[in-house]
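1. Quick one: sequence plus predicted model below, questions after.
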Amino acid sequence: MSDVIDLFLNHNDGVYKAGEVIFGSINFNRDEPMNIIELSVKFKGFCKVWFAKSERNPRTIHESFEEYFNKKTYIISGKHLLPAGRHKFEFNCPIPSDVPSSFEGIHGYVRYDLRIALVASGMLTPSIEKTANIKIWKPIDLNNSPYARRPIEYEIVNMHCCMCTRRGTSEVQMKLPVGGFCPGQTIPIEVNVTNPSRTQIEEIKFSIKKDVRYVASTNPTARAVHSTIAEIKKGPIRARTTRHWDLTMTVPAMELHNLEGCRFIHIDYDFKISVNVGGCHETNEQYRPIVFGHIPLAGFQDEEQPPLGPRPHRALSPADFYYHPPATITSQPLGRSSVKVMAKYVLPDDFNLAGTSLSVSPPPPSYEDAMASTTNESKKPSTEETSETITPAPPSNNVMPKPKPEETDL
């Protein structure tokens, strides 16, 4: 006797864009009749954050939880006898367009679960559950961010003193043409260094920093995880010399998350310049917010787009099942939501229940598909992450960045 439920989705990788509709089918095989009282579909989206304040006091737990939607729909409600054989039920689940992207982090996550449950009426017949983890992505359009078109400028003036003796000043000027880029694009960096002092500048470092901030509502505080996305170095610059560089930094391939609408997890990027004079002098650093997206700025590097192959999809298995027309469905909301799960959907023209698999339309165009031009995919650099506790800051998002908050230990 087979008690295994097979869940098939029209996207075999389980990746959907916010606002799309999930089409699926529930298939199972029985060697003998079965009395059931429930066949239901539950679709849930939520965010959870948790961490301990310190290793010395692990009992103090800081956590947050929020729910974006929670909807359960009954395909079969009430006692029902299923005959022996193969059975198939179809359903669809619309995804709200205003939910944040899926995210998995060290201290929290945003997840979307699709769960089906078959509840038997007899004590000797076990109930069966099946869960699919749905990954939702929400594209970031740089054209909708006013900050993305603004140039980024730096000016760092160093006063060199050693043993109470003035040794002159140096000046570093840097400029980026815009403040928003996509993975695979190159960042043009214009650098002018004037060093009339008697001190050599050992090194100038340019880097992209990523900060993921987790905010706890229970025992309120926040924690940030920092990592370096890309980095280049120049130098040394000898005393009484000037330098001019036209540099380029390639934005590596990386997964972007649009967490707009999430209150407890925030991702920010900064472009950092560090001037290391060496000796008894302190390193001078400056940060500026920078944004990354899926859809590039119109008119900026239109000819430079990273490649993307078509995303494969798995077709449904042959439909040699008992086909159950949709019965009256009782919907039971479990939380605030505008999501509706339907037991039956209008089949596409090319769907054949006699054995032809379900053909699905390709996913919505991504950044690379929309631009229809390819280059070699950039290599992903190694990253180094550190973690520290910071003062809670107001929510921000990747689309419209805010200045980097001051970090303090709690």
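-> The structure has been received and is ready for your questions.

2. can we go C-alpha only for contacts and neighbour counts from here?
-> Will do.

3. can you give me the strands for the stretch 101-250 of the chain?
-> Counting by DSSP state E, counting those that start in this stretch, the stretch 101-250 of the chain has these strands, from start to end: 103-104, 108-120, 128-137, 152-162, 165-176, 180-181, 186-195, 203-216, 221-234, 241-250.

4. Highest mean neighbour count out of these?
-> Between the strands of the stretch 101-250 of the chain, strand 180-181 has the highest mean count of neighbours, a mean of 26, where neighbours are mean count of other C-alpha atoms under 10 Å.

5. putting a second one here so we can go through both:
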Amino acid sequence: MLFDRLKRFCVQLDCPEVAAPPVFSSGESVAGRVVLELSGEARLGALHLHAYGCAKVHWTESRSAGSSTAYTQSFGDQVEFLSLRQVLLAPPDSGGVTVLPAGRHEFPFAFQLPEALATSFEGKHGSVRYWVKAKLHRPWATVRRARKEFTVLEPIDINTPALLAPQAGAKEKPARAWYRNRGQVSVSAKIDRKGYTPGEVIPIFAEIDNCTTRSVVPKAAIIQTQTFIARGTKKQKKSVVASIVGDPIAAGKREVWHGRALKIPPVGPSILQCRIIHVEYVLKVCVDIPGTSKLLLELPLVIGTIPLHPFGSRTSSVSSQYSINLDWLRMGIPEQPEAPPAYSSVVTSEEPIENLPRPCQDEATSVFEGPFFAYIQEFRYRPPPLYSEVDPNPPSDSSVRPRCMTC
């Protein structure tokens, strides 16, 4: 029987690194093969392949309908991102079965992922999953199934103007005890940018003023919020990803954080484009005030997948303003630039500054009218001036001071 002759039936995906799980992005091609190992000659039916990907959410809530009755209500929804079908082995029209000899047989397949996919995710009330499933139909036997999951990681580039913008905020809160005002606590915080990648360190710049009569404790934490949406109802799950605790601040004192470091652990990227599942992050700076609720200040974060390039936010902001491709600039600047020449080697003591040529007013105004990077590129390809022992700008006779012969 075929059940005894089918030794192996599996789906394999092509991956550059064998040990690493296959990871893809939207628009990429997924290739692999369905492997059959037979111990003897076997009669097979059709072999179908189904690639599928979807986001699902589901949870239940107990609601009270009276003093002694209660009922359970379920919430669920699903969004389909991928659904492709292929026939890898079709039986002939005459017999309806295909006879394969003993040994190993491979059936290759390939398909392209569509655009606008969501990153793979596993949460408490929902998930985003992708897989490839193969079905082998056999005469007079049950259908054999093989399944292989793969990961989709949608790129989030933090080198965009929106994610490179600094984030700042300020809040204050009065400290009350027994309806009496005990002063107030204020906090102001700032971070360099909105987008970060796992493994980076967030430098926190904060200032906490304690104008109360008791000491307070400042804290900072990265909060992950998972939001699940179904039938117009939301279900959220919040968790602390990383946190730090500052030193207590005495009454009437001020504490300043000069870039207090908070490292981002390995976490999943933000999911903002899925209709039923959102994964968001915030940096929360809070102050524990005795006798009253905490003072909370939240700064939004986006966890991306493409890290900050070597030029940092300054180059990104300039390039976004002028929409210029900076590949030539990155290739032209060496890793270790040469030191600039000394001032004495450019202007000697015998040549006063007044005698240096000054730019014409018309030329100076026309330089700043065109695009900024056009002049950088022009300067980059301009050859250096020729060396000469003759001063191209000799001092005029009127500026030469006569010497006294008797001295």
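-> Alright, I've got the coordinates. As the structure is a computational prediction, the values presented were derived from the model and not from experiment.

6. before we move on, the earlier item: out of the strands of the stretch 101-250 of structure 1, nearest to Pro289 of structure 1?
-> strand 152-162 (8.5 Å; C-alpha to C-alpha).

7. Endpoints of stretch 88-102 of structure 1, how far apart?
-> Separation of the first and last residues of stretch 88-102 of structure 1 by C-alpha to C-alpha, to the nearest Å is 29 Å.

8. Next, the buried residues of that stretch.
-> In terms of neighbour count (16 or more other C-alpha atoms under 10 Å), stretch 88-102 of structure 1 has its buried residues at 88-96, 99-102.

9. related to what we said a few turns ago, would you convert the strands of the stretch 101-250 of structure 1 into JSON lines that also reports distance to Pro296 of structure 1?
-> Compiled in JSON lines, those are given as follows (distance: least, C-alpha to C-alpha, whole Å):
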{"stretch": "strand 103-104", "distance to Pro296 of structure 1": "22"}
{"stretch": "strand 108-120", "distance to Pro296 of structure 1": "25"}
{"stretch": "strand 128-137", "distance to Pro296 of structure 1": "17"}
{"stretch": "strand 152-162", "distance to Pro296 of structure 1": "17"}
{"stretch": "strand 165-176", "distance to Pro296 of structure 1": "16"}
{"stretch": "strand 180-181", "distance to Pro296 of structure 1": "6"}
{"stretch": "strand 186-195", "distance to Pro296 of structure 1": "12"}
{"stretch": "strand 203-216", "distance to Pro296 of structure 1": "18"}
{"stretch": "strand 221-234", "distance to Pro296 of structure 1": "19"}
{"stretch": "strand 241-250", "distance to Pro296 of structure 1": "14"}
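
10. Quick check: which of the ones you listed is nearest to Val4 of structure 1?
-> When the strands of the stretch 101-250 of structure 1 are ranked by proximity to Val4 of structure 1, the top entry is strand 128-137, at 7.5 Å, counting by C-alpha to C-alpha.

11. what range in structure 2 does the closest one sit on?
-> Mapped onto structure 2 using TM-score structural alignment, strand 128-137 of structure 1 covers residues 144-153.

12. Contacts for the matching stretch, please.
-> Stretch 144-153 of structure 2 is contacted by residues 9-13, 21-26, 117-120, 129-137 when judged by C-alpha atoms under 8 Å, 6 or more residues apart in numbering.

13. distance between it and the chain's centre?
-> Here stretch 144-153 of structure 2 is found 25 Å from its chain centre; the criterion is C-alpha atoms, centre = their mean, to the nearest Å.

14. Look at stretch 234-248 of structure 1 and report the distance between its end residues.
-> 12 Å.

15. same deal with stretch 40-54 of structure 2?
-> In terms of C-alpha to C-alpha, the two terminal residues of stretch 40-54 of structure 2 are separated by 39 Å.

16. buried sites along it?
-> Of the residues in stretch 40-54 of structure 2, those buried by neighbour count under the rule 16+ other C-alpha under 10 Å are 40, 42-54.

17. what are the ranges of the helices in structure 1?
-> Here structure 1 has its helices, by DSSP state H, at 367-371.

18. Please name every helix or strand in contact with the longest strand along it.
-> The longest strand of structure 1 (DSSP state E) is strand 57-82. Based on contacts counted as 3 or more C-alpha pairs under 8 Å, 6 or more residues apart in numbering; DSSP states H and E, the elements that strand 57-82 of structure 1 packs against are strand 34-54, strand 203-216, strand 331-333.
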